[in-house]
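Visitor: sequence unknown, structure follows:
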């Protein structure tokens, strides 16, 4: 009789430790989602408001550079905004996991959607990074000249907006790994 009681107590202790671990991971998940929201939203806003106008010979003729002149930068803004919106909508699930650590189906859904967001954010960031590189370095073989010498403020801003997305990408990877870890402990 004592042996059964000891086994039951051991299983209960392991179950309590497992529940605490899941709750701790859920809190970390929530915090990482908040950081990723700030990073993706800041990136989308910074890129979406990037604009610079240079005067030419007269004040009537001006050259203007906007983010939406380049489709890759538009893709970046859309991907960052969608990822930010998704992260905001996923916060209630993250809170649910803090309250109820046994919610497994929602973790599976979050893993799938986090993976989709990771892929779209990576695609948008990679496309924008190639344009930022061309803007800074150019490509003489293709007759593409670097225009960052003329549009310095524009280039600094688009380069800076990339930082947030390159912070959010590893955060998504960590979120996926944490959710998979909790699911494997079931």
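Guide: Great, that's in hand. Just so it is clear, the structure is predicted and the values come from calculations on it, not from any experiment. Numbers count the residues shown, from 1 in each chain.
Visitor: Every contact and neighbour count from this point should use C-alpha atoms.
Guide: Will do.
Visitor: for this structure, what's the longest helix?
Guide: helix 2-48 (DSSP state H).
Visitor: Give me the distance between it and the centre of its chain.
Guide: Distance of helix 2-48 from the chain centroid (Cα atoms, centre = their mean, to the nearest Å) equals 19 Å.
Visitor: likewise stretch 79-93?
Guide: Worked out by Cα atoms, centre = their mean, stretch 79-93 lies 9 Å from the chain centre.
Visitor: and for it, what are the contacting residues?
Guide: 30, 33-34, 36-38, 40-41, 43-44, 106, 110, 117, 120-121, 124, 165 (Cα atoms under 8 Å, 6 or more residues apart in numbering).
Visitor: just the buried members of these?
Guide: 30, 33, 36-37, 40-41, 43-44, 106, 110, 117, 120-121, 124, 165 (16 or more other Cα atoms under 10 Å).
Visitor: structure B:
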């Protein structure tokens, strides 16, 4: 169902555009599922590549809600443990944290119940994330919420760009599996 001429126009030759490549790979994958035309179109047009930065970031909230919903949590747990997500294990390594922007680190360390101790006013209790894929999903959901609730100084486009740079392919894998 995907047309090679369209793909060649969008790719534009030798340009490196990983999100576009992932979109076409997804369209080819969906084509193998034998879906009817309407279902095929729905699955392709909902791909994160075609969404706005705000809508892409909102998907993390949608998937986190599915993860904690008793009706869908087993499906999400099964998906997150698939080998497609192996590269996202240990996502919060010291090298990844060192390359995060300050707003991303602020969310990583955020705790609304933060209290200074009387003997050390700079000591704060921080939110903790393990290195699991589940924790990465929770962190990205929190990043989206903090952007909207805390009115971060950076733009949503910048947040989305940093997420795609730091965790490239994660949202696409979530979309494919969920």
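Guide: Yes, it's here. Here the structure is a predicted model, which means the values were calculated and not measured.
Visitor: Superposed, what's their TM-score?
Guide: For this chain pair, the superposition-based TM-score is 0.28 by TM-score structural alignment, normalised by the length of structure 2; 81 aligned residues with a Cα RMSD of 4.7 Å.
Visitor: Which neighbouring elements make contact with the following helix or strand past the longest helix of structure 1?
Guide: Following helix 2-48 of structure 1 in sequence order, the next helix or strand is strand 51-55 (DSSP states H and E). Strand 51-55 of structure 1 sits against strand 62-66, helix 152-184, with contacts defined as 3 or more Cα pairs under 8 Å, 6 or more residues apart in numbering; DSSP states H and E.
Visitor: Return the set of buried residues in strand 51-55 of structure 1.
Guide: 51-52.
Visitor: Give me the distance from that strand to the chain's centre.
Guide: On Cα atoms, centre = their mean, the centre of strand 51-55 of structure 1 falls 30 Å from that of its chain.
Visitor: got the angle between the longest helix of structure 1 and strand 62-66?
Guide: Here the directions of helix 2-48 of structure 1 and strand 62-66 differ by 170 degrees (axes from the mean of the first three to the mean of the last three Cα atoms, to 10 degrees).
Visitor: tell me which strands and helices helix 2-48 of structure 1 is in contact with?
Guide: Packed next to helix 2-48 of structure 1, using 3+ Cα pairs under 8 Å, 6+ apart, are helix 71-99, helix 152-184.
Visitor: how much does that helix deviate in direction from helix 152-184?
Guide: 160 degrees.
Visitor: next structured bit after the helix ranked longest in structure 2?
Guide: For structure 2, the longest helix by residue count, based on DSSP H, is helix 133-150. Counting by DSSP H and E, the next helix or strand C-terminal to helix 133-150 of structure 2 is helix 156-166.
Visitor: Give the buried residues for that next one.
Guide: Buried-residue list, helix 156-166 of structure 2, by 16+ other Cα under 10 Å: 156, 159-160, 163.
Visitor: residue ranges of the helices in structure 2, please?
Guide: 4-11, 18-31, 37-45, 53-68, 73-80, 94-98, 102-108, 133-150, 156-166, 170-177.
Visitor: elements contacting the fourth one?
Guide: In this structure, helix 53-68 of structure 2 makes packing contacts with helix 73-80, helix 133-150, helix 156-166, helix 170-177, judged by 3+ Cα pairs under 8 Å, 6+ apart.
Visitor: try the fifth one
Guide: Using 3+ Cα pairs under 8 Å, 6+ apart as the contact criterion, the neighbours of helix 73-80 of structure 2 among helices and strands are helix 53-68.
Visitor: Show me which residues of the helix it packs on are buried.
Guide: 53, 56-61, 63-67.
Visitor: Over to stretch 19-39 of structure 2?
Guide: Applying 16+ other Cα under 10 Å to stretch 19-39 of structure 2 flags 19, 22-24, 26-27, 30-31 as buried.
Visitor: so which two of the residues you listed are the farthest from each other?
Guide: Largest separation among the buried residues of stretch 19-39 of structure 2 by Cα to Cα: 19 and 31, giving 18.3 Å.
Visitor: how close does residue 72 of structure 1 get to residue 127 of structure 1?
Guide: 5 Å (Cα to Cα, to the nearest Å).
Visitor: just checking, residue 169 of structure 1 touches residue 116?
Guide: No. Using Cα atoms under 8 Å, residue 169 of structure 1 makes no contact with residue 116, being 11.7 Å away.
Visitor: So these two - more neighbours on which side?
Guide: residue 169 (20 against 13; other Cα atoms under 10 Å).
Visitor: Can you tell me the closest non-neighbouring residue to the more buried one?
Guide: Leaving out its chain neighbours, the residue that sits closest to residue 169 of structure 1 by Cα to Cα, 6 or more residues apart in numbering is residue 118, at 6.3 Å.
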